[in-house]
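Enquirer: predicted model follows, preceded by the sequence.
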Amino acid sequence: MTKREKAAAKRWYDDACGTALAMEFVGERWSLLVLRELMFGPRRFGEIKANLPGVSANVLTQRLEGLEEAGILVKRKLPTTGAVHVYELTPWGLEIEPIFQTMGRWATRSRRHDPTLFLSPASAMLSLRAMIDTEKAKGMALTVAFRFPTDSFFGELADGDLVIRRGDTGDADITFISDQTTFAFTVYGKLPFGAESPTGVPLRVEGDEDAAYRFIDLFHLPEKIAD
């Protein structure tokens, strides 16, 4: 057994609880956020690092290797670029998304939640998946594009379910164009389109503006816990 394999096999907890084992897989700093960035498809090393402010290249390499050894993600070469590698969640790795949704809804109830901090595009999209009012969304059918400076996504809303994938797949009923922080402030602060934003970048909407307002009305942050 190699040194790396021995390190991977070392147990943090002598505990049969599944939660304890989950912490061994993703409990190290940055691990969960690495998975967050891969939730909507494969990413290159530099793309992951750019959306994790503060992580060093060395630590990110260690986390990627550990998650690969655990079977949570895979590293593969892009077929058209030769030496360029991407990291991608395995089907089992993708099953972690409901945990992100539950943790997000739970943590944002804290008064320590600061929406002015950095928000990655993947974070903004996961928040929509977590905070949507599924009852209010029933009966609605829309296609929605999100165009941010460094990333783009396409969403399909049908009968309360919002499916989002990375990439620009063509025409949509609504297209939101801005940075992800302004987008989140507009959605959760219920600001009018084009209003002043924390980043100074207004949000523009292409398509059916009335439908766009109905769309953002589907999302609300949970009430804060009592002092």
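Expert: Structure received.
Enquirer: all contacts plus neighbour counts: C-alpha atoms, from now on.
Expert: Noted.
Enquirer: what's the helix or strand for residue 55?
Expert: Remark: residue 55 resides in no helix or strand, with elements defined by DSSP states H and E.
Enquirer: how about residues contacting the helix of greatest length in the chain?
Expert: Criterion DSSP state H: the longest helix present in the chain is helix 57-69. Helix 57-69 is contacted from outside by 8, 25, 26, 30, 31, 34, 49, 73, 74, 75, using C-alpha atoms under 8 Å, 6 or more residues apart in numbering.
Enquirer: show the buried residues in those residues.
Expert: 8, 25, 26, 30, 31, 34, 49, 73, 74, 75 (16 or more other C-alpha atoms under 10 Å).
Enquirer: pretty sure residue 104 contacts residue 129?
Expert: No - at 10.4 Å, residue 104 does not count as touching residue 129 under the criterion of C-alpha atoms under 8 Å.
Enquirer: so the helix or strand just after the longest helix of the chain versus helix 57-69, what angle?
Expert: Remark: after helix 57-69, the chain's next helix or strand is strand 73-77, criterion DSSP H and E. On the basis of axes from the mean of the first three to the mean of the last three C-alpha atoms, to 10 degrees, strand 73-77 is oriented at 110 degrees to helix 57-69.
Enquirer: can you name every helix or strand that strand 73-77 contacts?
Expert: Packed against strand 73-77 by the contact rule (3 or more C-alpha pairs under 8 Å, 6 or more residues apart in numbering; DSSP states H and E) you find helix 57-69, strand 85-89.
Enquirer: centre of the chain to it, how far?
Expert: 19 Å (C-alpha atoms, centre = their mean, to the nearest Å).
Enquirer: ok, and what's touching that strand?
Expert: Against strand 73-77 from outside (C-alpha under 8 Å, 6+ apart): 64, 67, 68, 83, 84, 85, 86, 87, 88, 89, 90, 93.
Enquirer: how many neighbours does the residue nearest to the fourth one when sequence neighbours are not counted have?
Expert: In other words, residue 83. Using C-alpha to C-alpha, 6 or more residues apart in numbering and skipping residues adjacent in sequence, the residue nearest residue 83 is residue 77, 6.5 Å away. Residue 77 is flanked by 13 other residues according to other C-alpha atoms under 10 Å.
Enquirer: what about the strands in this structure?
Expert: Secondary structure of the chain (DSSP state E): strands at 73-77, 85-89, 141-147, 152-158, 161-166, 174-177, 204-207.
Enquirer: let's have the ones you listed in a markdown table, adding distance to residue 219.
Expert: Shown next, in a markdown table, are the strands of the chain (distance: least, C-alpha to C-alpha, whole Å):
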| stretch | distance to residue 219 |
| --- | --- |
| strand 73-77 | 30 |
| strand 85-89 | 27 |
| strand 141-147 | 14 |
| strand 152-158 | 13 |
| strand 161-166 | 12 |
| strand 174-177 | 15 |
| strand 204-207 | 17 |
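Enquirer: adding another structure so you can compare the two:
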Amino acid sequence: MKSYGEFCALARGLDVIGDRWTMLVVRELLIGPSRYADLHRSLPGIATNLLAQRLRSLEEAGVVRCEELAAPVSARVYSLTDWGRGLQAPLVEIARWAVPMMHTGAGKDHHQGRWMVFAIMALFPEPEMLRAGEQFPIVTVRVDVDGASLLVTSDASGVTATVTSADTTAGVTVTGTSDEVFAVLSRRDGDTSTARVTGSPTDIRRFRQLTELALTAPAR
């Protein structure tokens, strides 16, 4: 990318991450370290040479590192450096700003279950953002969505989401398409989402308490 040539922190930041696809590469690596083939598969529409170029630029800037895994894996794995992980907070804030644009549904857009990890980061507030008297319920939720399984954990420290396996045990299981799952987590359609929610009555009640804390919930 050509430099803006400005002595400004924003301009210099955009010199590094302002190119098309770059922030989506960072999104994937915030979800977790990835091999090149996995990154390419998770970014439908990006040309393989362009992905290689973006990764090289991010490595040179100190945002991304690449490690060679020893046999029997024998693969190159990309991950964010400590400095690169500092992009999580600003990218989550951009996603929060854009959440209203999700309410029209997926339409013909690509959708992948793993992207819900980032959506969950944006949907739920940080602990310091809670109002007086509010607290996160203690509950675990496995989300089975578009070929991926995610584990959502809610406790006093906040809400986290990670990619997990389909046999992970959790108090609540939510199953549906990306659009359906986003609707139930965000309370976009109130309690009318067609996502399937199963679990004990106690855990489902706690899950409902969690979704009431979503920044998109009507009560907020």
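Expert: That came through, no problem. None of the values given here were measured: they were computed from a predicted structure.
Enquirer: TM-score for this pair?
Expert: Once superposed, chain against chain, the TM-score is 0.79 (TM-score structural alignment, normalised by the length of the second structure); 207 aligned residues with a C-alpha RMSD of 2.9 Å.
Enquirer: related to what we said a few turns ago, in helices only, show me the contacts of helix 57-69 of the first structure.
Expert: Per DSSP H, the contacts of helix 57-69 of the first structure map to helices at 8, 25, 26, 31, 34, 49.
Enquirer: grab the nearest non-local neighbour of whatever residue of the second structure lines up with the fourth one.
Expert: The reference is to residue 31 of the first structure. The alignment partner of residue 31 of the first structure in the second structure, by TM-score structural alignment, is residue 22. Using C-alpha to C-alpha, 6+ apart and skipping the chain neighbours, the partner closest in space to residue 22 of the second structure is residue 54 (6.1 Å).
Enquirer: swap in residue 63 of the second structure?
Expert: Closest to residue 63 of the second structure by C-alpha to C-alpha, 6+ apart is residue 84, at 4.2 Å.
Enquirer: could you find the counterpart of the one you found in the first structure?
Expert: By TM-score structural alignment, residue 84 of the second structure lines up with residue 93.
Enquirer: tell me the spacing between its match and residue 39 of the first structure.
Expert: 9 Å (C-alpha to C-alpha, to the nearest Å).
Enquirer: neighbour count: the two, which is higher?
Expert: residue 39 (23 against 18).
Enquirer: report the contact partners of the more buried one.
Expert: 89, 94, 97, 122.
Enquirer: residue 170 of the first structure and residue 195 of the first structure, how far apart?
Expert: From residue 170 of the first structure to residue 195 of the first structure the distance is 27 Å (C-alpha to C-alpha).
Enquirer: ok, those two, which is more surrounded?
Expert: The neighbour comparison of residue 170 of the first structure against residue 195 (other C-alpha under 10 Å) goes to residue 195, with 14 against 7.
Enquirer: residue 187 is in contact with that one, correct?
Expert: No - Residue 195 of the first structure is beyond contact range of residue 187, at 11.9 Å (criterion: C-alpha under 8 Å).
Enquirer: what residue of the second structure matches up with the residue nearest to residue 83 of the first structure?
Expert: Per TM-score structural alignment, residue 77 of the first structure is aligned with residue 68.
Enquirer: and for residue 105 of the first structure?
Expert: In the second structure, residue 105 of the first structure lands on residue 96 (TM-score structural alignment).
Enquirer: can you tell me the closest non-neighbouring residue to its match?
Expert: Using C-alpha to C-alpha, 6+ apart, the closest residue to residue 96 of the second structure is residue 122 (5.0 Å).
Enquirer: pretty sure the one you found contacts residue 98?
Expert: No - between residue 122 of the second structure and residue 98 there is no contact under C-alpha under 8 Å: 9.3 Å.
Enquirer: looking at the contacts of helix 57-69 of the first structure, which is nearest residue 140 of the first structure?
Expert: Checking the contacts of helix 57-69 of the first structure against residue 140 of the first structure with C-alpha to C-alpha, the nearest one is residue 34 at 32.5 Å.
Enquirer: re earlier: will you turn the buried ones among the contacts of helix 57-69 of the first structure into TSV that also has distance to residue 218 of the first structure?
Expert: Output for those, formatted as TSV (distance: C-alpha to C-alpha, whole Å):
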residue	distance to residue 218 of the first structure
8	43
25	34
26	31
30	30
31	30
34	28
49	31
73	32
74	35
75	36
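Enquirer: which single one of those residues is nearest to residue 164 of the first structure?
Expert: residue 34 (18.3 Å).
Enquirer: OK, contacts around the closest residue in space to that closest one that isn't next to it in sequence?
Expert: Once flanking residues are discounted, residue 34 of the first structure sits nearest to residue 48: 7.0 Å by C-alpha to C-alpha, 6+ apart. Residue 48 of the first structure makes contact with 34, 37, 38, according to C-alpha under 8 Å, 6+ apart.
Enquirer: go again using 10 Å as the cut-off
Expert: 33, 34, 35, 36, 37, 38, 42, 55, 60, 86, 87, 120 (C-alpha atoms under 10 Å, 6 or more residues apart in numbering).
Enquirer: that one -> the second structure?
Expert: With TM-score structural alignment as the criterion, residue 48 of the first structure matches residue 39.
Enquirer: next one: residue 164 of the first structure
Expert: Match for residue 164 of the first structure (TM-score structural alignment): residue 161.
Enquirer: check residue 128 of the first structure too.
Expert: Using TM-score structural alignment, residue 128 of the first structure sits opposite residue 120 in the second structure.
Enquirer: which residues are in contact with its match?
Expert: Contacts of residue 120 of the second structure (C-alpha under 10 Å, 6+ apart): 92, 95, 96, 152, 159, 160, 161, 162, 182, 185, 186, 214.
Enquirer: same question for residue 3 of the first structure.
Expert: Counted by C-alpha under 10 Å, 6+ apart, residue 3 of the first structure has contacts residue 9.
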